Structures are given as C-alpha cells and as structure tokens.
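>>> Turn this into a model:
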Amino acid sequence: MLSDLLGLTGRRVLSVRHEPVGSGQMAGSFRLTPTYDDGDGLPPTMVAKIAVGDASQRQFASGVFRNEVMFYRDLAPTLDVPVPACHAAEISTDATEFVLLLQDMAPAVQGDQIAGCTPQEARAVAVAAAGLHAPRWCDESLFDMRGLALPGHDDRLLMDSVLEPMAEAFRSRFDLGRREAAAIDWLVAEAGPWLERKPSTFAVIHSDLRIDNVLFGPGDTVTVVDWQTITVGNPLRDIAFLLSTSLSIADRREHERDIVGAYHKALVEKGVTGYSSEECWADYVDSLIQAPMIIVFGCGAAIPTERGDRMFRVMLERSAAAIDDLVPGALG
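Below is the predicted model:
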C-alpha cells in the first residue's frame, strides 16, 4: 500500500515502523520509518496524516478532510507559504477516509498553544502568512475551487442556527470569568453581520493559524501545517487569530502593532498594492472576532481532551483581552 502511494516502480517498501506525532483533534498523524528494498533517493521518514474516530465523527469531518487534500494537491503549488512537501494525497469518494504523506520536518518542533510563543516567533509566522495571502490576493479564480467561496446570507442563517446552542454548550462546559463570558455574548450578537459583510480584500486563509499548527525549526524557520479549515476571507482573520491567541496578553499589547506592520511590509514586498498599513490595522481589529468563533466551534467539534479544554480556556482568556483592548465597548 505504501509502495503504491509513493508511486514506486521496480522498488517497494518492505516494512514500516510508526509512532504518533502532534496533537491533532480532527485527524491523526504518525511518523513512518520505512525499510525499502532500494531506498536511494526515497524519504527515510515521512509523516502520515489520516482520518480518525468512528464513522459518525469522520462523516462530520469529511469537509475538512477534503479541504486539506485539496490544499496540498491544488493550492500549495500556487502559494509561497512554507509547508511540508507532499508525497501523496488521497481521499475516498465520500471523504470520510484520507491519507496525506508529508515531508518529515524533524528536528522542527510543534508550537505549544497553551504555553504560547515569543513575539519573535509570532512575527515569523505572520510574515510567513503573507506568503499564503499575497499570491492569490483578491484572485476570483479561487471561487472555481470546490468549497471556496465568500460567505453569504445562507451561510449566516446556517451559522445563526447553530452558534447560540454551541455557545451555550461552551458556557455550561467552562467556568468563565466576566470578560470571557462577555466575549462569548459579543460573538453571538455580532458574528452574523460580520460573517455576511463582504470584505474589501480576500485571499486564501488558513482560518486556524495558531502556534499548535506551526512547526518551529532551526534558524527561526517556520512551517505551517493543518490545512483542514481553509476558506476565502479577509486575510487579517489569520493574523488576528494568531496574535490574539498565541501571545501572552502583555506581549500582544506591546508587540502587535509592530508585527502587523511587518506582515503588511511582507505583503507589499510580495506584490500586493493599493492596501495601506492603516487599512491593514483596521482589518486586524475588525477580525478579532475570528478567535472566539473558532474557539466555540472548535471546542464543539473536537473530541474532548484534558489538554484541549485547557487550550480553549487559555485561548479565550487571551482573545477576550484583545477584544476588550481594541474594540471599544464590545465587552461592556
């Protein structure tokens, strides 16, 4: 099977060892160490990402499985964001089973969402994200790809139908402080109009750009992974989510303007025109709602774990502080 996935001709995989890696909650990742009959030029290790969970969980997640396979097959070659090389990308007809064989980025290590990251690390990720956004900036051909579209009124109605129940489930699951509870209330009140409003700029966005989804390597290199939640939207949704959930509150307050400025400079260097630094900052503030939205929906969709619960609490605490700091009157 592995020989077929790698497209080997005249050679084959004799055996393979595997060990779990990462902390994914929608899919499982395993480091594979194959033994070949002739390994010349073949990867000594690779990471296999596959669907996990029972049939109902995999059916629920079929859309995100399809997204990630599409990203590696069709989108990644058109972008400039650092990602692992993809050796194989296969998915079943109903999208409940998939396999990705990806470059093993060791000795790079996964970021820790709970511990957070340094301002220097956040800056490196934000600049890397410019390589995701700039190449397809306001590119309407994106809408020709399955599942990629700007949200419209029907999407708002669908979200409105599920957001309040999921927010209520989140409230009942966690003992929230005043500011965190107010952030959930603000999300429920504002998410519908925000989602339906057409952004002035758009690009492919990761939608879950946080340091759990980044590998940090030698020499301050970064690699972005976990492309299950790609969509089209305001690019600053990625930057707002990254900074408001991955930096400590104190570090964000001190460094976010500089980091957003570095991101904007990288956009310009990669060819984006007609987009000022003031517009970029305004979009950053307007996109802070991305964090509580992803936290509530992510918590509801993921298999509950002790680490996951800790992570969602920390992310909400940080993002609620950002909203309180930058969106006057939002949290009372």
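>>> Going by C-alpha atoms from here, please, whenever you check contacts or count neighbours.
Fine.
>>> nearest residue to Tyr263 other than its sequence neighbours?
Val127 (4.9 Å; CA to CA, 6 or more residues apart in numbering).
>>> so is the one you found in a helix, a strand, or just coil?
On the three-state scheme (DSSP: H, G, I helix; E, B strand; the rest coil), Val127 is labelled helix.
>>> Okay, it and Asp258: tell me how far apart.
12 Å (CA to CA, to the nearest Å).
>>> cool, and Ser92?
44 Å.
>>> circling back to that earlier point, which of Val127 and Asp258 has more residues huddled nearby?
Looking at Val127 and Asp258 with other CA atoms under 10 Å, you find the greater number of neighbours at Val127, namely 23 against 13.
>>> in this structure, which spans are strands?
13-21, 27-36, 46-51, 86-91, 98-103, 109-110, 203-205, 214-216, 222-224, 231-233 (DSSP state E).
>>> what's the closest of the ones you listed to Ala149?
strand 231-233 (5.9 Å; CA to CA).
>>> Check which helices and strands that closest one sits against.
Packed against strand 231-233 by the contact rule (3 or more CA pairs under 8 Å, 6 or more residues apart in numbering; DSSP states H and E) you find strand 203-205.
>>> follow-up on the earlier one: show me the contacts for the residue nearest to Tyr263.
Listed by CA atoms under 8 Å, 6 or more residues apart in numbering, the contact partners of Val127 are 262-263, 266.
>>> And for Gly233?
Neighbours of Gly233 in contact, by CA under 8 Å, 6+ apart: 150, 199, 201-205.
>>> does Glu97 really touch Gly53, like I thought?
No - counting by CA atoms under 8 Å, Gly53 is not a contact partner of Glu97; they are 10.4 Å apart.
>>> Also this sequence, please, to line up against the first:
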Amino acid sequence: MSQPKIPLTADTIDAAWLNQAFDGSVATITNVKAERLGEGVGLLGEVTRLHLNYAANSSGPQPASMIAKCQAAAPGNVFMSQAMGFYERESAFYKQFSQSINLRVPFCYYTDVDPAGAPYIVLLEEITNPRMVDQVAGANFDDSAAILDQAVKLHSHFWDNELLWSLSWLPPMNNPLYRAAREMAEPKLESFIAKWSPHVAADTMQWMRELTPKYPDMVDWWVEQGNATFSHTDFRADNFLFGGSAGEGVVTVLDFQLSARHVGMWDVANFLGQSVTIENRREWEKTLVRRYYDGLITAGVSNYSWDRCWRDYRYCLLHQAWSQVAVSDIDPGNDRGRALLHAMITRVFAAAHDLQSGDLLSEF
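Purely as a prediction, here's the structure:
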C-alpha cells in the first residue's frame, strides 16, 4: 500500500489516513480525536495526542492513544527545521532505533518525512501517567542524576565506534549547515546583545562578539578533538518522562530532532546549563559531571581523562550560549515558551560565566 500524504497538522489526521499508514500493523481504526498538548511543548514541532477507537473484532494492537509529532506551526520554525534537517533526523532515528537502542524511548508506530525536509510525521507510543520535570522550575538533584545516567547509556553505546560512523543521517557538528550558523547569527547578534545584556554577565556578551566570526573554526576544532558519540543535543528536562506506563523507575527519553555526532559532554552541559536553577547547578555540577564520567568508564569508555571531561563541559557551555544567538528568532509561541527561553538563556550564560568558558576562544 502506498504511503499517505504527510499531514501539515495532526488535527487533519482521520481514521482512513491512519489505516492507510499502518497497513494492518494496528487494528482497524474507526474514529480519531486530536488533542493538542500543553503550552510551550514542541518549539520545533506540534505535539498532539490522538485518541483512537477500533472496529469490533478487529485484530492487531489497539493502543487507546498515540502521540503525533508534526511540523511546527510557526513558518520560521519550520524553515529552520527544514534547513537543518531536524525532521529527517528524528524520523531516521525512530525508524532505526525505536526498538533496538539501550534507552527507553517510545515505540514508533509510523514515521515519514518529505524529501524536502518538511512536512513530517511521527506516531509514537504514549507513555501514560508519567511524572515530568518542569524545566522552568528546574530539576532536583535525584532527577538530574537519573537523567545524566541516560546520557551514559546513550553515549557509551555509540562512543566513537562503527555503529556511530554507520549513521549517514547523523551529521557531525561541523556539517555545512551548522558551519553556516555564523551567517544566521551575524544579523541577530547586536539585537540579541541589546535584549539580553541586562540579564547576563557583560563578559559573556563580549565572548559572543568574539566567537561569531570564528564559529566555523570552532566546530572544526570540536571535530578534531575526537571522542565523538551520538549526542542527543536537546537534553533538556522537558524531554524526559519518569515512570508511568513505561514502568516504575524507568526514564523515557524523547525528541531526537537535533541529534548529531558530537562530544557527549554537550548533552551533560545542555542539561545542567539549562534545566537546573543557577544556584543548584553551582552546588551540584561537579558531583554530577563526575557521576557521568565515572559511568562512562564503568561502561567501558577508555582514553578519556577526567581533565578532558571537565574541559569539554566548560567549553560546551560557551558553545551552547552562542547557539542561543543563532536561533534567537525562534517563535516561543506562548507565555510558557517565553518563560522557558528566558530560563534557558539566563542559566546557560550564567554557567559559562561561572566557569570562565571564554577560555575556549584561545583554542583555535
């Protein structure tokens, strides 16, 4: 059976569309009701719950609901996702690893992406009744430790090995589109500095000015450092579910749109620099980064020293601060989205300042 036309929004998905997409892998659906999910969820795509009803005596799995991910509502967010290949990456990840990776991720019932990079659709298992961490409020210590344990699982599984290098759809950090982020950032830089200078340390804004023209050199430098792995690259609290139908104590990892071949420390810095309050990050970061490092060594990673690990953490914080400049025209969508962006920016700039991550600028 041919694949159905990819929907622009989940509320246009009906029973006929789903039955064509599933082609018998799920029981025959008779009715579907779409329910958009919470404020500030999915800056780069719309996230919708589909409530499903089935024909009597129909054979096959009958999940009561699924989660549908479609392209973003804001045209600018779609353009960026299309240009960067975000939707293609997530679709490819779920096709290949939905059932074979050593992380708990939602089962993927169906995925497709247009050859142009948008629109796209992913239909996922819904993890029901989970506990979630409010990223705006900030994660507590125990949840932070559990999330970073997932980073150990992911990174050690792919650490600079043949499996990692076989993933043709997973770009390196210095791929042409990421190198071109300098051109994306340059026209936004001064407006970003004007808007955010009242909220962050002055030295960090000077670092943004110095780093912008050198950005392509920096991503080349990162690749030359080696120790590449599968980086989730959006390792924020909003992308984790605790427990629920996945099982008590299980952490489910969501959202692989931004995944890349990069240093694993990106994910650790991404989480601690954006999902933990400034005060708690200052108190916990050394302990939690060490927990991550010890986990890697226990999992069999070698030729990676603690000094290199801590250096990578410091330098990733500066890189992530600069990344906020490049994507500063993303539409946050609503009040929760705006609060989330404010927390992410102020926290990561504070972390870069605290650890004097501007030292990275002397490396290339």
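>>> picking up where we left off before, settle it for me: which of Glu97 and Gly53 of the first structure has more neighbours?
Neighbours per residue (other CA under 10 Å) separate Glu97 of the first structure from Gly53, with Glu97 holding more: 19 against 14.
>>> Can you get me the start-to-end distance on stretch 294-313 of the second structure?
Note: stretch 294-313 of the second structure ends 15 Å apart using CA to CA.
>>> so how far is it from its chain's centroid?
22 Å (CA atoms, centre = their mean, to the nearest Å).
>>> got the contact list for it?
149, 152, 155-156, 159, 227, 263, 265-266, 268-269, 289-290, 293.
>>> For that stretch, grab the matching residue range in the first structure.
Using TM-score structural alignment, the residues of the first structure aligned to stretch 294-313 of the second structure are 265-284.
>>> what number of residues lie near the closest residue to Cys316 of the second structure other than its chain neighbours?
Of all residues not flanking Cys316 of the second structure in the chain, Trp266 sits nearest, at 5.6 Å (CA to CA, 6+ apart). Residues contacting Trp266 of the second structure under the criterion other CA under 10 Å number 23.
>>> cool, Ala116 of the second structure as well?
Count around Ala116 of the second structure with other CA under 10 Å applied: 11.
>>> on that earlier part again, which of the contacts of Gly233 of the first structure has the largest number of neighbours?
Result: Val204 is most packed of the contacts of Gly233 of the first structure (other CA under 10 Å), 26 neighbours.
>>> quick one: contacts for the counterpart of it in the second structure?
Matched to the second structure by TM-score structural alignment, Val204 of the first structure sits across from Phe230. Counting by CA under 8 Å, 6+ apart, Phe230 of the second structure touches 154-155, 158-159, 164, 259-264.
>>> And Thr252 of the second structure, what's its match in the first structure?
Per TM-score structural alignment, Thr252 of the second structure is aligned with Thr223.
>>> What residues does the residue nearest to Cys316 of the second structure make contact with?
Contacts of Trp266 of the second structure by CA under 8 Å, 6+ apart are 231, 233, 312-313, 316-317.
>>> Which of these sits closest to Arg36 of the second structure?
Using CA to CA, the contacts of Trp266 of the second structure come closest to Arg36 of the second structure at Thr233, 25.0 Å.
>>> my guess is that closest one meets Val268, correct?
No - with contact defined as CA under 8 Å, Thr233 of the second structure and Val268 do not form a contacting pair (9.3 Å).
>>> which residues do those two both contact?
Contact with both Thr233 of the second structure and Val268 is made by no residue, according to CA under 8 Å, 6+ apart.
>>> More neighbours: which of these two?
Set side by side, Thr233 of the second structure and Val268 show unequal neighbour counts under other CA under 10 Å, the larger going to Val268 at 28 against 24.
>>> how about stretch 77-97 of the second structure: buried residues?
Neighbour counts over stretch 77-97 of the second structure (16 or more other CA atoms under 10 Å) mark 77-79, 81-82, 84-95 as buried.
>>> Oops, could you answer that again for stretch 29-48 of the first structure instead?
By neighbour count with 16+ other CA under 10 Å, stretch 29-48 of the first structure contains the buried residues 29-34, 36, 43, 45-48.
>>> repeat for stretch 25-33 of the second structure
So stretch 25-33 of the second structure, judged by 16+ other CA under 10 Å, has buried residues 26-29, 32-33.
>>> same thing with stretch 29-45 of the second structure?
29, 32-34, 40-45.
>>> Geometric centre of the first structure: which residue is closest?
Asp208 (2.6 Å; CA atoms, centre = their mean).
>>> gap between Lys132 of the first structure and Ala169 of the first structure?
Actually, residue 132 of the first structure is Leu rather than Lys. Leu132 of the first structure sits at a distance of 34 Å from Ala169 of the first structure (criterion: CA to CA).
>>> For the two, indicate the residue with more neighbours.
Counted by other CA under 10 Å, Leu132 of the first structure and Ala169 do not tie: Leu132 has more neighbours, with 26 against 14.
>>> Please say which position in the second structure the more buried one maps to.
Under TM-score structural alignment, Leu132 of the first structure pairs with Leu154 in the second structure.
>>> likewise Ala85 of the first structure?
Match for Ala85 of the first structure (TM-score structural alignment): Phe107.
>>> how close does its match sit to Asn334 of the second structure?
29 Å.
>>> quick one: which of those two has more around it?
Taking other CA under 10 Å, Phe107 of the second structure and Asn334 do not tie; Phe107 has more neighbours (17 against 12).
>>> Now do the same contact list for that one.
Per CA under 8 Å, 6+ apart, neighbours of Phe107 of the second structure: 94, 98-99, 124-125.
>>> Pretty sure Val136 of the second structure sits against Gly337.
No - look at Val136 of the second structure against Gly337 with CA under 8 Å: they stay out of range, at 9.5 Å.
>>> thinking again about what came up before, which among the contacts of Phe107 of the second structure count as buried?
Buried among these (16+ other CA under 10 Å): 94, 98, 124-125.
>>> Reformat these as CSV; add distance to Thr212 of the second structure.
Converted to CSV, those look like this (distance: CA to CA, whole Å):
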residue, distance to Thr212 of the second structure
Tyr94, 34
Ser98, 37
Leu124, 38
Glu125, 40
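>>> Good, wrapping up.
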